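>>> Please work out how this folds:
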Amino acid sequence: MAMMIVMYHILPILLAILCVECQQVQPLLRYPKPVCGTRKISTRGLIVGGSETVPGEWPWHAAVYHVQDEGRVRKYVCGGTLIGAKFVLTTASCAGNKHRRGKSDASVVELGQYDLAESSRQKVEVAVKRAIVHEQFTFGTPKNDVAVLELRHAVSFTDYIQPACLPKESEAIKEFESETGTIVGWGNKLDGVLADRLQSAQVPIISLIECLQSDPDFFGKTLNTGMFCAGRKNGTAPCFGDAGGGMFFKEERGWVLRGITSFTSAGPIGECNTQQFFGLSNVVYYLEWIQNAIGKSQGHLRRKNSTSRSCGVRSTAIQGLGRNGEWPWQAAVYHVHRGSNPGREFACSGTLIGSRYLVTTVSCARYEAKNGTNFPIVVELGHVDLNDSASPRVSVGVRKVFVHEQYVRGDTKHNLALLQLRNPVDYTDHILPVCLPDSSLSDMQFGNRSGSLVGWNTAERLQSVQLSIVRCSGSDVSSKVFCAMSENATTNCVGDEGSGWFLNKNEVWTLYGVVSEPRKGCDYQQYLELANVATFSAWIKNKINQQDD
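Modelled structure (predicted):
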């Protein structure tokens, strides 16, 4: 049986594009996420070439309806994917009204649905509150064909209603070329009739070169950044009504949405061309746009590698000090031992400044084993007790260490390093970035500013202490270093290297200092020397921008 995805809007034959319409997606940005991409219903295997599914097999797939004539007319138009309790991801061509920019005909979404011709107890119908269409989308072209549907109220997750996972920022679609994913929809069958029961088919991702070579005239005009191709050219393809549905990949963390069915070429008489590849919107390419669209609707904005006002704010769900989430940017850095005595050892602290970046010291990040090689590094985020495995911690490997070019072993002036994580972390109540300073510490009055030093010290549980800026008598300090000390004889000890010193202004926390190695050991009467982060802000941002370009 051929699997075809139905598209509601057919673009002009002159363009030979059939746009597909879809639904919205929601990743929860700065709140704890539900488990995503997990089926609650046992299913049989899928059949390559298209097959009927069973109820609950694709619990994140949604049906999008346009309601007209004051609710008297309701028409199925496309699919979508649930990505959170209040958001569905679909195509802009489905979500938007071509005559009224910013308005939407996609008025109703059905979740938990399997058979469009029958009603079921597991089905939930929710009105669409708002359609957020990509600002650069134009009807008649598949470029930027992505939209988010915000539902009027959050849905409850059941065996038949679950969110799909979104890809991670680092997972480029090129890495998945030739791999097989699953497309889902109620599109037209071979006889041209809309399928009542949800269909699925397995198709591979095709390289852009192969896609262009298959039909240079069509794909040469339509393919653009933010798109990719898939298909088998054997009758297994999307058709009218399948637009907006997802292409999913089974991974360790669950089913991940990587593509949104968008367009295919037309046959001689305008029918779906099932003997050709089809085009999809690349979800990872639009990931930041999706997250920002959702963030705006929730009253906050998430920016990639944020060092703006969206940083440095504790979650309102965290009440009281000494709890998980009090210092959500604090990280524990571990050195990983291999060989005859494998394991890992707590080495120092670090501070999260973006979804993929931490600041710590060079002497910690580049710690060498006896044979002269550097230890692999693992970072833990989201907890306060090093020995409490039940705390909401996240463990991430370090991909790359950036050492300040002027660092010399034993010198505190440039003892600052930037860690790039292997994968971006999701922001939650317990994991958030802190702000970087814009102004220099030299603007402060010495001895008149007190900030919070945070670290594990020699304890298992995270500690914090107030330290005031002091003059560094007898030391060779420069503008890149400042000193701080506590009035009640508390200072840093073993385990606090790399810890941050933070200032709070209007409930927004900023990282101003990073603790270097104590020159005189664990001495409670000795001031601390800290790297002045303000003088390194440009270096840090430059390194991040070089990686993200």
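>>> C-alpha only now, for contacts and for neighbours.
Will do.
>>> burial count for D196?
Number of residues near D196 (other CA atoms under 10 Å) recorded here: 16.
>>> Going along the chain, name the helices of the stretch 101-250 of the chain.
Secondary structure of the stretch 101-250 of the chain (DSSP state H, counting those that start in this stretch): helices located at 208-214, 216-222.
>>> what helices or strands is the first one leaning on?
Using 3 or more CA pairs under 8 Å, 6 or more residues apart in numbering; DSSP states H and E as the contact criterion, the neighbours of helix 208-214 among helices and strands are helix 216-222, strand 227-230.
>>> hang on, I183 packs against F248?
Yes. Contact criterion CA atoms under 8 Å: I183 and F248 qualify, at 6.6 Å.
>>> out of the two, which sits in the busier spot?
I183 (28 against 24).
>>> R39 and G254, how far apart?
To G254, R39 is 8 Å away according to CA to CA, to the nearest Å.
>>> Of the two, which one has the most company?
More neighbours surround R39 than the other of R39 and G254, with 21 against 17 (other CA under 10 Å).
>>> quick check, that one in a helix?
No. Read with DSSP: H, G, I helix; E, B strand; the rest coil, R39 is coil and lies in no helix.
>>> downstream neighbour of whatever helix or strand E345 lives in in the secondary structure list?
Using DSSP states H and E, the element containing E345 is strand 343-354. Under the assignment DSSP H and E, the closest C-terminal helix or strand after strand 343-354 is strand 357-360.
>>> could the helices and strands packed on helix 208-214 go into TSV alongside distance to S93 and mean neighbour count?
Listed next are the helices and strands packed on helix 208-214 as TSV, based on distance: least, CA to CA, whole Å; neighbours: other CA atoms under 10 Å:
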stretch	distance to S93	mean neighbour count
helix 216-222	15	15
strand 227-230	15	26
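>>> Would you mind saying which of the ones you listed lies nearest P204?
Ranking those by their distance to P204 (criterion: CA to CA) puts strand 227-230 first, at 5.6 Å.
>>> Show me what that closest one is in contact with.
By CA atoms under 8 Å, 6 or more residues apart in numbering, the residues outside strand 227-230 that reach it are 143, 173, 203-208, 211, 277-282.
>>> for the strand holding E345, packing partners?
strand 330-337, strand 357-360, strand 500-505.
>>> What angle do strand 330-337 and that strand make with each other?
Calculated by axes from the mean of the first three to the mean of the last three CA atoms, to 10 degrees, strand 343-354 forms an angle of 140 degrees with strand 330-337.
>>> Buried ones in strand 343-354, by neighbour count?
344, 346-354 (16 or more other CA atoms under 10 Å).
>>> S464: neighbour count?
By other CA under 10 Å, the burial measure for S464, its neighbour count, is 16.
>>> do the same with E175
Neighbours of E175 using other CA under 10 Å come to 9.
>>> swap in N144?
For N144, using other CA under 10 Å, the count is 23.
>>> Skipping adjacent residues, who's closest to it in space?
The shortest distance from N144 to any non-neighbouring residue, by CA to CA, 6 or more residues apart in numbering, is to F137 (5.0 Å).
>>> next up, for comparison:
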Amino acid sequence: MLEKMDLAAPAQESPCGPERRCIFRSYCVKETVSIYARAEIDFRASETCPHNLQVCCKLENIQVPVPAPNPKFECGVRNIEGKPVPIVKSREEETDFPEFPWVVAIFLNASTEQKFIGGGSILAPNVVLTAAHIVYTRRTQDLVARAGEWDIHSEIEPLRHKNCLVLETICHEQFHTGTAIYDIALLILRTPLELTHHIMPVCLPRSLEFLNFERCFVAGWGKPSFEQVASMRNVLRKVDLPIVNRTECQQRLRSTRLGRYFELHESFICAGGERGLDACTGDGGSPLFCPLLDHPNQYFQLGIVAWGLGCHTEDVPGVYANVFQLQKWLRKNLKDLDVNPNYFTPTFTTEYFDRQMHSKNLTKL
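Prediction:
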């Protein structure tokens, strides 16, 4: 659904000149052109707009899509073109807005400003999943979880983000600051989030879930390199990675400075090892998620960015907290908090039901 911009509403003076305004490229359309028919759109590019995804557009050609009410709640659903959300296209390595609505930015309230410290993911309206090493030494009252974020240095998104203060921090009791084993934590929000198109939870994998491990995603605002001079990214970035099995990962890590006696702890899982494709410093706490084979547009969180040896190094996988392995701890705490599991549990499919019945039949044999 498209609606004309309210031209009667007061606006700041436009750098584009009279009768024009800076707007996202996908919102500058001709009257008879679909918002997604980009090949036919007459862009009015200008270097004067404050954001590189904006263009100067005639007022009569500005049309902004209005999200339709969400008819069915589902966790882990990726927003892609064709869905009733105001998609904003970006560069290839950056996410579109709001492509992965469960990704959260975590900030530290400093004296004069909020400082970005890592990522997280939404499990329920009042629960965020992150890495323990991000929050372990922080005062709970200083933490802020920002949901629905995309560009952390601007507020140009068509739907506003939501800042939430943290009421309680729950880190795994066996988390070790030196080795980062059991690197998992829950943030309990002081005010529950209102779930909408750009703020939704991710799914947690069930025991009989069939995931596609060939290409998973990690999404965060971390630095592009490990160098001190590198700065955090403005726009949420995505990287597609393969899951690396434990034996292979341990063997690869033993060939590094960790040495031949290194043992990969059971609370870790590995992904990546491809040149130029990796999480990096600042991505800590961000989710690693994989598509469901039965429904490839629905994602389940498999890991949490934990640590690595540099960034983007070929044949050296990144190491993530193993969400599947840590589910017993995770689900116990969620149950103790009286969190409704329907928020992070997908609806039953025929395929899953068949697998469940087959599993029960095998148990009887």
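>>> do you know which of the helices and strands packed on strand 343-354 of structure 1 lies nearest A164 of structure 1?
Of all these, strand 357-360 sits nearest to A164 of structure 1, with 26.0 Å by CA to CA.
>>> Show where the strand holding E345 of structure 1 falls in structure 2, residue numbers please.
With TM-score structural alignment applied, strand 343-354 of structure 1 matches no range in structure 2.
>>> Would you mind giving the orientation angle of that strand with respect to strand 500-505?
30 degrees.
>>> and the residue in structure 2 that A92 of structure 1 lines up against, what does it touch?
Alignment note (TM-score structural alignment): A92 of structure 1 maps to A132 of structure 2. Counting by CA under 8 Å, 6+ apart, A132 of structure 2 touches 171-172, 175, 182-185, 285.
>>> let's go with 7 Å and repeat that
By CA atoms under 7 Å, 6 or more residues apart in numbering, the residues touching A132 of structure 2 are 171, 183-185.
>>> how far away is it from N333 of structure 2?
From A132 of structure 2 to N333 of structure 2 the distance is 15 Å (CA to CA).
>>> biggest helix in structure 2, by residue count?
Looking across structure 2 with DSSP state H, the single longest helix is helix 350-364.
>>> Mind listing what's buried along that helix?
Y352.
>>> that older thread, to L287 of structure 1, which of the helices and strands packed on strand 343-354 of structure 1 lies closest?
Per CA to CA, nearest to L287 of structure 1 of those: strand 357-360, 18.1 Å.
>>> Other residues contacting that closest one?
With CA under 7 Å, 6+ apart, strand 357-360 of structure 1 has contacts from 349-352, 416-421, 498, 514.
>>> again, but for stretch 312-323 of structure 2
Contacts of stretch 312-323 of structure 2 (CA under 7 Å, 6+ apart): 182-184, 249, 252-253, 267-278, 302-308.
>>> Apart from its chain neighbours, what residue comes closest to A230 of structure 2?
In space, A230 of structure 2 is closest to K223, 6.1 Å off (CA to CA, 6+ apart).
>>> list the helices and strands the helix or strand hosting T264 of structure 1 packs on?
T264 of structure 1 belongs to strand 254-265 when assigned by DSSP H and E. On a contact count with 3 or more CA pairs under 7 Å, 6 or more residues apart in numbering; DSSP states H and E, strand 254-265 of structure 1 meets strand 17-19, strand 246-251, strand 278-282.
>>> What separation do you get for the equivalent of H161 of structure 2 over in structure 1 and C239 of structure 1?
In structure 1, the residue equivalent to H161 of structure 2 is K123, according to TM-score structural alignment. Distance, K123 of structure 1 to C239 of structure 1, by CA to CA: 24 Å.
>>> One more: L381 of structure 1?
45 Å.
>>> try K168 of structure 1
29 Å.
>>> picking up where we left off before, since we're on the aligned partner of the residue nearest to N144 of structure 1 in structure 2, how many residues are nearby?
Under the alignment (TM-score structural alignment), F137 of structure 1 maps onto F175 of structure 2. Neighbourhood size, F175 of structure 2 [other CA under 10 Å]: 18.
>>> which residues does F175 of structure 2 contact?
Contacts of F175 of structure 2 by CA under 7 Å, 6+ apart are 181-183.
>>> Which one of those residues is nearest to P98 of structure 2?
Once CA to CA is applied, the member of the contacts of F175 of structure 2 that ends up nearest P98 of structure 2 is D183, at 27.4 Å.
>>> for the closest one, what are its contacts?
Contacts of D183 of structure 2 (CA under 7 Å, 6+ apart): 131-133, 175, 306, 321.
>>> Tabulate these (JSON lines), appending distance to R139 of structure 2.
Compiled in JSON lines, the contacts of D183 of structure 2 are given as follows (distance: CA to CA, whole Å):
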{"residue": "A131", "distance to R139 of structure 2": "15"}
{"residue": "A132", "distance to R139 of structure 2": "13"}
{"residue": "H133", "distance to R139 of structure 2": "13"}
{"residue": "F175", "distance to R139 of structure 2": "17"}
{"residue": "A306", "distance to R139 of structure 2": "20"}
{"residue": "A321", "distance to R139 of structure 2": "22"}
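>>> farthest-separated two in these?
Applying CA to CA across the contacts of D183 of structure 2, the maximum distance is between F175 and A306, 11.7 Å.
>>> I'd like the distance between G119 of structure 2 and I106 of structure 2.
G119 of structure 2 is 5 Å from I106 of structure 2, by CA to CA.
>>> To what extent is G96 of structure 1 buried, counted in neighbours?
25.
>>> residues in contact with it?
Neighbours of G96 of structure 1 in contact, by CA under 7 Å, 6+ apart: 102-105, 131, 133.
>>> Swap in 6 Å and give it another go.
Under the criterion of CA atoms under 6 Å, 6 or more residues apart in numbering, the neighbours of G96 of structure 1 are S104.
>>> how near is it to T90 of structure 1?
For G96 of structure 1, the distance to T90 of structure 1 - CA to CA - is 10 Å.
>>> Excluding residues flanking it in the chain, which one is nearest the residue nearest the centre of structure 2?
Nearest to the mean C-alpha position of structure 2, counting by CA atoms, centre = their mean, stands V103 at 2.9 Å. Spatial nearest neighbour of V103 of structure 2, excluding adjacent residues (CA to CA, 6+ apart): S121 at 4.7 Å.
>>> mind checking what the one you found lines up with in structure 1?
Under the alignment (TM-score structural alignment), S121 of structure 2 maps onto T81.
>>> count of residues packed around its match?
Other residues close to T81 of structure 1 by other CA under 10 Å number 35.
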